[in-house]
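> sequence first, predicted coordinates after that:
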Amino acid sequence: MPDQPVAAEPGTSTPRAADIRRWRRYLADEQLEAAVYRDLAERRTGEEREILLALADAEARHEQHWRRLLGDDVGRTLRGATRTRVLGFLARRFGSVFVLALAQRAEGRSPYDTDTDATAAMAADERIHEEVVRGLATRGRMRLSGTFRAAVFGANDGLVSNLALVIGISASGVPTHVVLLTGIAGLLAGALSMGAGEYVSVRSQRELLESSTPDPDARSAVADLDVDANELALVYRARGMSEADAEEHAREVLRTHDLALTADPAVHAQSDEHEAVGTGISAALSSFCFFASGAIIPVLPYLFGLSGLPALLIAALLVGLALLATGAIVGILSGASPLKRGLRQLAIGYGAAAVTYLLGLLFGTTGA
């Protein structure tokens, strides 16, 4: 059933100018959001495409609600909220999981819950849309999680650890060339360590998953099992089925000898987990490269010939900007506030650097 318009002020036939402005703004936002979902759908196939187009249709229904309220006051189309325009730009250019994560946050900020001119159905739609987009974004996060996790956290580790190292060594009063060599050594040591550690971690995780995957060769034994003993039921009980369900499923397999029935949904889930973990080589290379890309930033002022306090301040500024960026990216992907995540990363990085700076001053004074 289409949404029914609600009057801005009961008992009046002419809406106020403030109401018209608000409705026109809502209309523009709904138009932009529908366009965002259509742009995202163009970059998807199958079920994801259908879901995004259905979301676009829902936004179009909301658009019609505001058009009915406005009547002859629709006027020219407004530009819409800045964040929605940015979302549309990103959807047209990239169409990635980042856009879905931003769309998830946008759906969660809908004003319809408190606006009496929006119907209860529209407010409910927006809440459900947030969950739909969350589900789509989760699919993308799963595809990114292995390699992307290594990349983002590798860069963050490089930024924090090498800034702390460079600042601590510099505060001890050693010559500039020693600070530079220390920073480069820290970059190489950290990048190699991160790459090797990530490779071992991912390979170990994949091996653990593989060891938990049912052996397909075991299916060949089904035809020779004792029907009365029905030991096949023990397999399903071990995989988590109740005794009754396991017995029934095993009897069906033994009765039909349909080996396809021996397949367990857990097998498919483990296959998905393999994809989420990623490969050891890709994770190791990502960790190495991104740690190095982060660790080189605090060294840049020294590479360009700066020294002393100016080099320290510029290094801290560059690293601070990079920490804000990595924190914001993590915030976007996790559906949290990019600003809060960025500031948290900044506080952690500067906190570690401050500790090593004080230690450098202490050891420098003691050595003198």
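Structure received.
> going by C-alpha atoms from here, please, whenever you check contacts or count neighbours.
Fine.
> tell me which residues in the helix or strand containing Phe363 are buried?
In this assignment (DSSP states H and E), Phe363 forms part of helix 338-367. By neighbour count on 16 or more other C-alpha atoms under 10 Å, the buried set for helix 338-367 is 338-339, 341-346, 349-350, 352-354, 356-357, 359-361, 363-364.
> cool, stretch 175-193 as well?
Within stretch 175-193, the residues that count as buried by 16+ other C-alpha under 10 Å are 176, 179-180, 182-184, 186-188, 190-193.
> stretch 303-318 too?
In stretch 303-318, residues buried by neighbour count (16+ other C-alpha under 10 Å) are 303, 307, 311-312, 314-316, 318.
> and the residues you listed as CSV, adding distance to Asp29?
Converted to CSV, those look like this (distance: C-alpha to C-alpha, whole Å):
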residue, distance to Asp29
Leu303, 48
Ser307, 51
Ala311, 46
Leu312, 45
Ile314, 41
Ala315, 41
Ala316, 40
Leu318, 36
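> take this one as well and set it beside the first:
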Amino acid sequence: MDARLGHPVFWLTMPNAAPSQSDVRRWRKYLAAERAEAAVYRDLASRRSGEERDILLALADAEGRHEQHWINLLGNDVGHPRTGDLRTRFLGLLARRFGSVFVLALAQRAESRSPYEADNDATDAMAADERIHEEVVRALAARGRQRLSGTFRAAVFGANDGLVSNLALVLGISAAGVDNRIVLLTGIAGLLAGALSMGAGEYVSVRSQRELLDATTPSPVTGDSVPFLDVDANELALVYRARGMTVTEATAHAAEVIGGRSIAPALRPQDHEAVGSALGAAVSSFCFFASGAIIPVLPYLFGAQGLAAVVISAVLVGLALLGTGAIVGLLAGASPLKRALRQLAIGFGAAGVTYLLGLLFGVSAG
């Protein structure tokens, strides 16, 4: 039966002729991939509860239907169970160890690369399933992305700022031809100045945001006045209108509150995104910046000098930039390699400009 007619699909189609060896190998590969993907979803489900767990188990069941399709095609050629490809096995390892949003982001990308649309041996329903699976995993990953977006943004921004700004500072001073001790002191000073600036800025930012949000929270004393309002003449409806309700909605809600027909608080606080602790944000920003800014200084701390120190510093920072870029790509469900190379190009571009300026000033001074 055809899924396009609104009926269940039973994949019991058998090939008319004996399959070729290349067909058998391809079908076995698909079978192994479906089994591995189902295992990933079950592993993720074991670390979840409630609705997310049910959704992941449903995805595992769907992969099981696809698995059965390839078993039916293979018939007696199923052979011994094979392991999935390297990507799917890596996903399974992450799912068993972490079960994090990064695994869901990787799964989202894996679902988007399904080969079924271009393979005549896969049904249209299977190809459509994979497209739907991508959206389901995207929605699950979005929940996790939202939960860590603030911390993740601060971590990536702080670490990259420390990496690029201190590398640029160290390379610029080194290119000017100054003594190695001055380069080291400049790098440490840049680390401390930048980290303290980041921490202080984040503290002021979060503190100010909290104060602004507190100013919008309704006063509890005002809410206590509601029982004493005149039923026929009062301004409670104006409060609701000021908070975004239409005239009709505000009037009706005010009447319900005064008449005692509404059990909701008369003046509830507006919903605001949690901004966290100002001190905690300041400490985190300090640490994130310092963790990036220390890397360009490491070669000078261990006694490297001249061009060797510059090259080692650039290589270390390049590896760190590649790592942070890849993490951003994984979390976004995009290509980790492209994001890593973009991060590297931006960081080295900024550092390269200061290095050239340092060479220019060094030649001019000479």
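All right, it came through fine. If you're wondering where the values come from, they're calculated on a predicted model, not measured in any experiment.
> superposing both, give me the TM-score.
Put the two chains on top of each other and the TM-score (TM-score structural alignment, normalised by the length of the second structure) is 0.90; 360 aligned residues with a C-alpha RMSD of 2.3 Å.
> residues in the second structure aligned with the helix holding Phe363 of the first structure?
Taken onto the second structure by TM-score structural alignment, helix 338-367 of the first structure occupies residues 336-365 there.
> so what does Leu187 of the first structure match up with in the second structure?
Taking TM-score structural alignment, the alignment pairs Leu187 of the first structure with Leu191 from the second structure.
> residue contacts, the nearest residue to that match once chain neighbours are set aside?
Closest residue to Leu191 of the second structure apart from its sequence neighbours, by C-alpha to C-alpha, 6 or more residues apart in numbering: Ala293 at 5.4 Å. When contacts are counted by C-alpha atoms under 8 Å, 6 or more residues apart in numbering, Ala293 of the second structure touches 159, 161-167, 190-191.
> what's the distance between Ala293 of the second structure and Ser205 of the second structure?
22 Å (C-alpha to C-alpha, to the nearest Å).
> for stretch 309-319 of the first structure, the distance to its chain's centre please.
30 Å (C-alpha atoms, centre = their mean, to the nearest Å).
> ok, and what's touching it?
Counting by C-alpha under 8 Å, 6+ apart, residues outside stretch 309-319 of the first structure touching it are 159-160, 163, 167, 170, 297-302, 350.
> same question for stretch 255-265 of the first structure.
Under the contact criterion C-alpha under 8 Å, 6+ apart, stretch 255-265 of the first structure has outside partners 219, 222-223, 253.
> same thing but at 10 Å, please
Counting by C-alpha atoms under 10 Å, 6 or more residues apart in numbering, the neighbours of stretch 255-265 of the first structure from elsewhere in the structure are 213-214, 216, 218-224, 227, 232, 235-236, 239, 249-254.
> buried residues in it, which are they?
Neighbour-count burial for stretch 255-265 of the first structure, counted by 16+ other C-alpha under 10 Å, picks out Thr262.
> and stretch 319-332 of the second structure, by the same measure?
Across stretch 319-332 of the second structure, burial judged by 16+ other C-alpha under 10 Å covers 320-332.
> let me know the outermost residue of the second structure.
Largest separation from the mean C-alpha position in the second structure: Asp232, at 52.9 Å (C-alpha atoms, centre = their mean).
> the first structure: which residue goes with that one?
Here Asp232 of the second structure is matched to Asp228 in the first structure, going by TM-score structural alignment.
> same question, Val297 of the second structure
Aligned counterpart of Val297 of the second structure in the first structure: Val299 (TM-score structural alignment).
> please look at that match and His177 and confirm they touch.
No. In terms of C-alpha atoms under 10 Å, Val299 of the first structure does not count as a neighbour of His177; the distance is 11.0 Å.
> where do the contact lists of the two overlap?
Common contacts of Val299 of the first structure and His177 (C-alpha under 10 Å, 6+ apart): Gly183.
> just checking, Thr88 of the second structure touches Val40?
Yes. Contact criterion C-alpha under 10 Å: Thr88 of the second structure and Val40 qualify, at 8.0 Å.
> nice, that's everything, thank you.
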